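> return atomic coordinates for the entry below.
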Amino acid sequence: MSDLQAAAARAMACLDLTNLNDDCTSEDIKALCQKANTRHGPTAAVCIWPQFVAEAHGHLLGTGIRIATVVNFPGGDDPAEEVLDLTEKAVADGADEIDMVIPYKALMEGHPQLVPALVSRVREAAGSARVKAILETGVLGDADLIRQACTGALEGGADFLKTSTGKVAVNATPVAGRILLEAIRESGEPVGFKPAGGVKNTADAAAYLDLCDEIMGPDWARPATFRIGASGVLTALLATLDGEDAPVETAGY
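Below is the predicted model of the structure:
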């Protein structure tokens, strides 16, 4: 197995196969769940809209593939009570992980205390489900703001720091990923990292694995601590594992 094939195998086991398209249907969810159980083994999870969690739970029973869903998504400014109600319902429907957008606009407006406040409330509402805090690093832009977002999410008890919604112009970047990983390392807490959006091919996925290996150590990046949020990269990973040429990249998450 080549180095790139080894990276593809690692990445696929850590993939949150995603469909957060506005026109997503029940048939799309069924197809996504089938794709997640690949000929080279399962992905870590599917990431879908809350209204499809119960359906996905039925499709994925017995596979070990987790279900992630999104709240306060994508704008990060939904009413808190709606966010908490949606979190509780999603977990009741079978969600294993809650990917929540932090109130990043409030952070940019000078209200950093609202970040840990909401994260901690979602963390409580999620019960045993993991909470991934989406920082929307491409909008925050400034390294100091991204660090503040990390600090607030960690203070609130987030289980993962996630870069992006995939719904803005700039999503995951290695620069932002380094900031998140360094914040996790400095915290000393068992918190994971999820780059999302913009991971298009095996080389992109390998670059984030290399970044994790550099900052956190060679054995750190595994499904419990590292995820890739993407929709199209699975095709590229499978092609790499099959020893085939990668397909032409497509637009999207």
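> all contacts plus neighbour counts: C-alpha atoms, from now on.
Fine.
> any idea which element the residue lying closest to residue 174 once chain neighbours are set aside lies in?
Nearest residue to residue 174, sequence neighbours excluded (CA to CA, 6 or more residues apart in numbering): residue 208, at 7.0 Å. Taking DSSP states H and E as the criterion, residue 208 maps to helix 202-216.
> determine how far that helix lies from the middle of the whole chain.
Remark: helix 202-216 is offset 15 Å from the chain centroid, using CA atoms, centre = their mean, to the nearest Å.
> and the contacts of the helix or strand following it?
Next helix or strand after helix 202-216 toward the C-terminus (DSSP H and E): strand 228-230. With CA atoms under 8 Å, 6 or more residues apart in numbering as the test, strand 228-230 has contacts from 11, 14-18, 47, 194-200, 205, 253.
> one more time with 10 Å, if that's ok
11-20, 44-47, 162-166, 172, 193-201, 205, 208-209, 252-253 (CA atoms under 10 Å, 6 or more residues apart in numbering).
> same question for stretch 72-79.
20, 49, 71, 80, 82-84, 86-87, 99-106, 134-136, 164-168.
> apply 6 Å and report the result again.
For stretch 72-79, contacts defined as CA atoms under 6 Å, 6 or more residues apart in numbering pick out 83, 100-103.
> please name the residues that touch residue 184.
So residue 184 contacts nothing (CA under 6 Å, 6+ apart).
> distance of it relative to residue 195?
Computed with CA to CA, to the nearest Å, the distance linking residue 184 and residue 195 is 14 Å.
> alongside the first, I'd like the structure of this one:
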Amino acid sequence: MNIKHYLDSTYLKTAAQANLSEQENTEVVKKCIQEAIDYDFKLIMIRPDQVVLAKKMIEAANSKVTIGTVIDFPFGNGTLEEKLAEAKQAIENGVDDLDYVLDYVAFKRGEIETIKEQVLQGTKLGLAHHKIVKWIIEVAALDNHQIVQLSALIKNVVIANFSEKEYDKVFVKSSTGFYKTPEGVPNGATVSTVKLMLENSCPLAVKAAGGVRTYEEAVEMIQLGVKRIGTSAAKAISTGEISNSNY
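Take a look at the predicted model:
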């Protein structure tokens, strides 16, 4: 097992969130992209406005690292039209993976048809352009029953509308890493939430994002059955170091 090829190395902070200037934050992004190239991670996950930069650096290095970005991040409460417009721009800019934040608040309000349409149209757009599509359900905002329901909903929409050969291009993803939880409560992937996702999203793949910071934790997630791990501790995971990352 080459653990590096499971890792979506992630940096999603804005300059303000990182308490940096725009130029300083761009330098951090460049460092993360270069690290992904140097360590041959599966993917570099960055904000939409940084996709062009990543594409340029990866092509210049003749690297196989793929590029992912987040859509309607971090709350997922934009309109369907806004989600699709942002995704279309990312596709034009050369992105490989589209990680949409599903409107989990609307789901909790019972707006099931709205959620189904988001999944249908967002997935259709991505697959039409040969992209990987991931749906972030924000497990920390949901109870176990809701995790089961939402994972199954995404699966059922995909099965009803797309061919079996496309199933492996659609993921259910645990978290944004930006959801605010009470002190000490995990806001990312946990073993229990990932098990629920795996059981109810199959045959779709699962991405465990947030909270995976060590080699041992990553191996545990892979052994459970996840196909991707979203983490800002990719280097530490791949080298066995200790990370102080909070995502």
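> wait, residue 133 of structure 1 touches residue 161, no?
Yes - using CA atoms under 6 Å, residue 133 of structure 1 is in contact with residue 161, at 5.1 Å.
> so between those two, which is more surrounded?
Higher neighbour count among residue 133 of structure 1 and residue 161: residue 133, with 31 against 28, using other CA atoms under 10 Å.
> helix, strand or coil for the alignment partner in structure 2 of that one?
Counting by TM-score structural alignment, residue 133 of structure 1 corresponds to residue 135 in structure 2. Assigned by DSSP: H, G, I helix; E, B strand; the rest coil, the conformation of residue 135 of structure 2 is strand.
> list the contacts for residue 135 of structure 2?
Counting by CA under 6 Å, 6+ apart, residue 135 of structure 2 touches 99-100, 172-173.
> now the residue nearest in space to the middle of structure 2: which helix or strand?
Nearest to the centroid of the C-alpha atoms of structure 2, with distances taken as CA atoms, centre = their mean, sits residue 99, at 4.8 Å. Residue 99 of structure 2 belongs to strand 97-101 when assigned by DSSP H and E.
> so which elements touch that strand?
In this structure, strand 97-101 of structure 2 packs against strand 66-71, strand 132-136, with contacts taken as 3 or more CA pairs under 6 Å, 6 or more residues apart in numbering; DSSP states H and E.
> I'd like the distance from that strand to the chain centre, please.
So, by CA atoms, centre = their mean, the centroid of strand 97-101 of structure 2 is 6 Å from its chain's centroid.
> okay, buried residues for the next helix or strand along the chain from that strand please.
Toward the C-terminus, strand 97-101 of structure 2 is succeeded by helix 104-108 as the next helix or strand (DSSP H and E). Buried positions in helix 104-108 of structure 2, judged by neighbour count with 16 or more other CA atoms under 10 Å: 104-105, 107.
> need those in TSV with distance to residue 53 of structure 2, can you?
Listed next are these as TSV, based on distance: CA to CA, whole Å:
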residue	distance to residue 53 of structure 2
104	30
105	33
107	35
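> list the residues that contact the closest residue to residue 226 of structure 2 other than its chain neighbours.
Spatial nearest neighbour of residue 226 of structure 2, excluding adjacent residues (CA to CA, 6+ apart): residue 206 at 5.0 Å. Counting by CA under 6 Å, 6+ apart, residue 206 of structure 2 makes contact with 171-173, 226-227.
> which among those residues gets closest to residue 195 of structure 2?
Among the contacts of residue 206 of structure 2, residue 226 lies closest to residue 195 of structure 2 (CA to CA), at 9.3 Å.
> how near is residue 87 of structure 1 to residue 151 of structure 1?
From residue 87 of structure 1 to residue 151 of structure 1 the distance is 22 Å (CA to CA).
> could you give the separation of stretch 85-95 of structure 2 from the chain centroid?
16 Å.
> what's the answer for stretch 120-130 of structure 2, then?
From the chain centre to the centre of stretch 120-130 of structure 2 is a distance of 16 Å (CA atoms, centre = their mean).
> again, but for stretch 119-129 of structure 2
Centroid separation for stretch 119-129 of structure 2 versus its chain: 16 Å, with CA atoms, centre = their mean.
> can you list the buried residues in that stretch?
The neighbour-count check on stretch 119-129 of structure 2 (16+ other CA under 10 Å) flags 119-120, 122-127 as buried.
> and these as JSON lines, adding secondary structure?
Listed next are the buried residues of stretch 119-129 of structure 2 as JSON lines, based on three-state DSSP:
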{"residue": "119", "secondary structure": "helix"}
{"residue": "120", "secondary structure": "helix"}
{"residue": "122", "secondary structure": "helix"}
{"residue": "123", "secondary structure": "helix"}
{"residue": "124", "secondary structure": "helix"}
{"residue": "125", "secondary structure": "helix"}
{"residue": "126", "secondary structure": "helix"}
{"residue": "127", "secondary structure": "helix"}
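> kindly indicate which of those lies nearest residue 23 of structure 2.
residue 126 (31.0 Å).
> which residues are in contact with the closest residue to the closest one other than its chain neighbours?
Leaving aside its chain neighbours, residue 126 of structure 2 sits nearest to residue 133 (6.0 Å; criterion: CA to CA, 6+ apart). By CA under 6 Å, 6+ apart, the contact set of residue 133 of structure 2 is 97-98, 170.
> for residue 231 of structure 2, give its distance to residue 238 of structure 2.
Distance from residue 231 of structure 2 to residue 238 of structure 2, by CA to CA: 11 Å.
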